[in-house]
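J.: Quick one: sequence and predicted model below, then my questions.
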Amino acid sequence: MEQDDHRILARRLDLYHIEEDAPGMIYWHPAGWQLYRQLEEYLRGRMRELDYEEVNSPQLLPRGLWERSGHWEKFRENMFVVPRDSGRDMALKPMSCPCHLQIFNSSLRSWRDLPMRLSEFGACHRDEPSGSMHGLLRTRGFVQDDAHVLCMSQQIETEVARFVGLLSSVYSELGFEEFDVALSLRPEKRAGSDEDWDQAEAQLLAAARSTGLSPVLQPGEGAFYGPKLEFALRDRQGRSWQCGTIQLDFVLPARLGASYADSNGNRAVPVMLHHAIFGSMGRFIGILLEHHHGRLPFWLAPVQVAVMPVSEHQLGIAQELKRHLVAAGLRPKLFDESETLARRIVSSHDLMVPVVAVLGRREAQDGSITLRSQQGQWVADWHTGIAKLAETATRRLTEVPSDMLVAVH
């Protein structure tokens, strides 16, 4: 439905805008950037739990690197190129995989270093056709939750299972209980030998099946350097969105000279797994907005608690409550405009703030707050109310359960 279009919802929530003379480039507003950072920090923490090490790589890189990797031949028309008089042209990166291989190559590696798991929220640019721009769903500048695992062939199944478990858990916590899986096989134009592709396709399919997945085969849809599993999540409107992917690559490490010393002391080329859970951060936010009809889970909402003094006599104590909420790690907003309480509550509903904390004369006298959400209304003392709201955010619950708050009579 039109009202669930993420562009309309984002305008209502004041999340971002796009300038006419910079199509496909996102200007994130405070509320939108707050949502973005919450999502980023959430995934960063999940990746850290699984021993991924975060790195950061340059955005502007020499043409020679893209020629060696094969991206220049494959993606040149979609790359932003910066010509130089010296002839050493540069280009904005459309993806981070060659950079992560350069980090791997910066030191001598042995089999004991594998698997090496690198992650990056990497800023990428692709010169997409102007007619394909669509809010957050298709942009020219975006950030990927890029991750690459350098490993040995016998470690592939374990690493794929590790990724599938993480992806399933993340999607579930964000409200997506179902997803479809496809295995994209060798395209007509590809790098690497048929033997490499035979092995890569067979190993990725076996790894997928070992996790209980039954991917649909998609001939000809693989990346130019390897087959990939593609994960399409389903939203509440029944639509399918391709987001997560994991690709098995026997080609790129060799092209960029990656090697390690095996257990016999011989040089060997590692296997590379490319993967992402969100894909584009902005695109995933657009999907998330439409899936939740703009009413984001409590732990993700840019503003979690609307603090409402009934009158100017409660303004001081409302400001104090806001400070306590901030100290507890929550994101409150003080609605202290001169309008009536009813109009201010409507305003907070328009911004889809999940919880309203009302402070009137009674609350000021007995040290309580009245909390309102879609699930109902509760009265709690400050300590209990703030602690339970913080617990709701920490546990990544969608709403504040009524039985978490102790009524004060």
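T.: Received the coordinates, thanks.

J.: alpha carbons only for contacts and neighbour counts from here, please
T.: Will do.

J.: can you give me the strands for the stretch 301-409 of the chain?
T.: With DSSP state E, counting those that start in this stretch, the ranges of strands along the stretch 301-409 of the chain come out as 305-309, 332-334, 355-359, 368-373, 376-381.

J.: which other helices and strands contact the first one?
T.: Applying 3 or more CA pairs under 8 Å, 6 or more residues apart in numbering; DSSP states H and E, one finds that strand 305-309 makes contact with helix 315-327, strand 332-334, helix 341-350, strand 355-359.

J.: where's it relative to the chain centroid, distance-wise?
T.: The chain centroid and the centroid of strand 305-309 are separated by 29 Å under CA atoms, centre = their mean, to the nearest Å.

J.: angle of it against strand 368-373?
T.: Taking axes from the mean of the first three to the mean of the last three CA atoms, to 10 degrees, one finds strand 305-309 and strand 368-373 inclined to each other by 130 degrees.

J.: another one to put next to it:
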Amino acid sequence: MASEAELKAASEKYIPKDYDPALYKLRHSFAHVLAQAVVERFPQARPTIGPPVEYGFYYDFDLDVNPTEEDLQWISERMRQIIRENHPFHVREVTAEEARQIFRDNPYKLELIEGLTRGQDEYGNAAGGPVVITVYQHDGFIDLCRGPHVESTGHLDPDAFRILQVTGSYWRGDSRNKMLKRFHGTAWASAADLQAHLARLEEAARRDHRKLGRELELFANEPIFGSGFPMLLPKGATIRRILETFITDYERKAGYEHVYTPDLAKKELYIQSGHWAHYKENMFPPMEVGDGEELVLRPMCCPHHIQVYKCKPRSYRDLPVRIAELGTMYRYERSGVVGGLSRVRCMTLNDAHLFVRPDQIKEEIAGVLNLMKKAYADLGIQDYRFRLSKHDPNDKEKYVDNPEMWAKGEAMLREALVEHGLPFFEAEGEAAFYGPKIDVQVKDVMGREETLSTIQLDFHLPNQFELEYKDSDDRPKRPVMIHRGVISTMERMLAYLIELYAGAFPVWLAPVQAVLVPIADRHFDYVRHLAQRWTERDFRVTADLSSARMNAKIREAQLQKVPYILVVGDKEVAAQAVSVRLRTGEDLGPKPVAEFEALLDQMNRSRSLQLLPG
């Protein structure tokens, strides 16, 4: 059997490639210290698994009592004591039979051991080779674990962790199994790092689009619709309508032609495109509609836009053909990951497909990048970077097996990024199944990245559908496809913008741009007149004619983050004016109606991110 030093060195391979190794080992070690403290507090608790995760760790226990705040305080203090005692983490290799004997009273560990003997990891996935069974021990606590860990508990900062909450979690994520208690923790290298993270958590909670979506009446999730099918309320629908007009106007001016294509198609369409083979698990099951015909809710628009291209003969003079659609798509996201607007099962993508000659690829990619930059500037999106998303040459199931195609496509996208002077990083295994991508990665308040925009280069689908254009030599040639989405899905973009602005949308995007607040009932007619006048000018203005007092109405408008609050009294009516207050609390005083109209018109046209010009 391997020595302890050899086992510790070998365990380093389990650190995910995008995880800081020092933090991974630190958090894994905190998870074991937590497990020891929990078992000491609750001797009946059965530990299951406790891995590092983003920003911390968790550990699941079979525990039939609900820990109280007093319990969590005791566990935290015991963890600090264990850390100060500086217990070394020892590892040794054991046989399956030895492991069964050590964990004979824990059915969860016994199940894990059986999986290890079959070449599976702790999650039931193929481990890619023989599995060495190891146990780690510090103090009196021993755990079935592959590592790695820090050298001793003394390498942990006792003031750099926090138990955040205890939730329910099914063993191995299967609702047919018993519900366990999951202890969530965050852990860092220093107390200062912990405090900075807790501040980010507080800010993220303040900006959470699910919370703000309820408070600002933007969207709702109704159980009767099922998970992942949110509905936009009038205010949320207004923002979406503005975004749709915003991006389609940009596309139209850039030479895109907009289409409407069906949300369903025969299964054969997706078999031909390859989505059925490569994406089936993320698609809804087929619907039988008689005569043996099976219809599928589309997960992508590309096969549909291909049919638009094929509807008539194409010449080299016709290219590029730029086809765009606000396309509604359906993807079977697992119930455990759907939530709010950011992960949904029904989405509308700002989608487009460009059919180009090989000599047009660079120019068209440049056009997409310029369009994206314009849209981002108007929306105030600044914190982003570019990723060249490549295939994994060893994964023949996920990716089309065509090494020459992949090498060509990845080289062309890399060259485009370099020529535009755009800093980027490369990521293997992030490509679409049919081609490489340039992905635009934006950060949320927690610093987490998600893909908002994408440019995909595709030599594969044109072959699958035998697409052609007549070249200058009168011979048929194969076009190249560029798949692109500039502002993502309407749902994800709305979620992102809610959090970016913390619900305080800029004037041009705000669902309600101004609220008229009459001081007394005698001012109602004037207020109604202005509201009607401005609505006809396509300004989004409402009048608060409720019985609440003026200060309460102003406060409510501020809570709803309405940009302008217009107070109307006798003086304003006599002067044909409104008294303008900003949602930030600043009082601009009386302004003639025509002056306020000019202000609102200017803010809409300029798409300013501020409340006032300049």
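T.: In hand now; what should we look at? The structure displayed is predicted, hence computed values, not measured ones.

J.: hmm, back to that, okay, the helices and strands packed on strand 305-309 of structure 1, which one's buried deepest?
T.: Most buried of these, by mean neighbour count (mean count of other CA atoms under 10 Å): strand 355-359, with a mean of 24.

J.: Onto which residues of structure 1 does stretch 53-62 of structure 2 map?
T.: Using TM-score structural alignment, stretch 53-62 of structure 2 lines up with nothing in structure 1.

J.: same deal with stretch 168-176 of structure 2?
T.: Under TM-score structural alignment, stretch 168-176 of structure 2 has no counterpart anywhere in structure 1.

J.: Out of the helices and strands packed on strand 305-309 of structure 1, which gets nearest to N266 of structure 1?
T.: helix 315-327 (55.6 Å; CA to CA).

J.: how far is that closest one from where the chain is centred?
T.: Distance of helix 315-327 of structure 1 from the chain centroid (CA atoms, centre = their mean) equals 31 Å.

J.: now it: which residue numbers in structure 2?
T.: The aligned range for helix 315-327 of structure 1 is 524-536, by TM-score structural alignment.

J.: List of residues touching that stretch?
T.: For stretch 524-536 of structure 2, the external contacting residues (CA atoms under 8 Å, 6 or more residues apart in numbering) are 516-518, 540-543, 545, 568, 573.

J.: Tell me the one of those residues nearest Y108 of structure 2?
T.: R540 (58.5 Å).

J.: just checking, the closest one touches L516?
T.: No - R540 of structure 2 is not in contact with L516 according to CA atoms under 8 Å; the separation is 11.1 Å.

J.: More neighbours: those two, which one.
T.: L516 (27 against 20; other CA atoms under 10 Å).

J.: quick one, what contacts the more buried one?
T.: By CA under 8 Å, 6+ apart, the contact set of L516 of structure 2 is 527, 531, 541-544, 565-568.

J.: coming back round to it: mind putting the contacts of stretch 524-536 of structure 2 into JSON lines with distance to K373 of structure 2?
T.: Shown next, in JSON lines, are those (distance: CA to CA, whole Å):
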{"residue": "L516", "distance to K373 of structure 2": "36"}
{"residue": "V517", "distance to K373 of structure 2": "39"}
{"residue": "P518", "distance to K373 of structure 2": "42"}
{"residue": "R540", "distance to K373 of structure 2": "27"}
{"residue": "V541", "distance to K373 of structure 2": "31"}
{"residue": "T542", "distance to K373 of structure 2": "33"}
{"residue": "A543", "distance to K373 of structure 2": "37"}
{"residue": "L545", "distance to K373 of structure 2": "42"}
{"residue": "V568", "distance to K373 of structure 2": "41"}
{"residue": "V573", "distance to K373 of structure 2": "45"}
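
J.: which residue numbers in structure 2 go with stretch 103-123 of structure 1?
T.: Going by TM-score structural alignment: stretch 103-123 of structure 1 matches residues 308-328.

J.: sorry, that was for stretch 253-263 of structure 1
T.: The aligned range for stretch 253-263 of structure 1 is 462-472, by TM-score structural alignment.

J.: Point out the one among the helices and strands packed on strand 305-309 of structure 1 that comes closest to R372 of structure 1.
T.: Proximity to R372 of structure 1 (CA to CA) singles out strand 355-359 among these, at 5.0 Å.

J.: Could you check how many residues crowd around the closest residue in space to P286 of structure 2 that isn't next to it in sequence?
T.: Nearest residue to P286 of structure 2, sequence neighbours excluded (CA to CA, 6 or more residues apart in numbering): V296, at 4.8 Å. Number of residues near V296 of structure 2 (other CA under 10 Å) recorded here: 20.

J.: List of residues touching the longest helix that structure 1 contains?
T.: Across structure 1, the longest stretch assigned as helix under DSSP state H is helix 30-49. For helix 30-49 of structure 1, the surrounding residues in contact (CA under 8 Å, 6+ apart) are 13-16, 119, 166, 170, 281-282, 285, 300-303.

J.: so the helix or strand that comes right after that helix corresponds to what in structure 2?
T.: Moving toward the C-terminus from helix 30-49 of structure 1, the next helix or strand (DSSP states H and E) is strand 53-54. On structure 2, the counterpart of strand 53-54 of structure 1 by TM-score structural alignment is residues 257-258.

J.: Stretch 152-170 of structure 1 now?
T.: With TM-score structural alignment as the criterion, stretch 152-170 of structure 1 aligns to 357-375.

J.: Next, the buried residues of that stretch.
T.: Buried positions in stretch 357-375 of structure 2, judged by neighbour count with 16 or more other CA atoms under 10 Å: 357, 361, 364-365, 368-369, 371-372, 375.

J.: among these, which are in helices?
T.: 361, 364-365, 368-369, 371-372, 375.

J.: Just the endpoints, please. Distance across the match of stretch 103-123 of structure 1?
T.: 16 Å (CA to CA, to the nearest Å).

J.: In it, which of the residues would be classed as buried?
T.: Result for stretch 308-328 of structure 2 [16+ other CA under 10 Å]: buried residues 309, 314-316, 320-328.

J.: One more: stretch 197-204 of structure 1?
T.: Buried-residue list, stretch 197-204 of structure 1, by 16+ other CA under 10 Å: 197, 200-201, 203-204.

J.: circling back: of all the contacts of L516 of structure 2, which two lie farthest apart?
T.: So, the contacts of L516 of structure 2 by CA to CA: farthest apart are V541 and V568, at 14.0 Å.

J.: In structure 2, what residue corresponds to M90 of structure 1?
T.: M90 of structure 1 maps onto L295 in structure 2, by TM-score structural alignment.

J.: Now the equivalent of Q242 of structure 1 over in structure 2. Nearest residue, chain neighbours left out?
T.: Aligning on TM-score structural alignment places Q242 of structure 1 opposite T451 in structure 2. Nearest non-adjacent residue to T451 of structure 2, counting by CA to CA, 6+ apart: Q441, 4.6 Å away.
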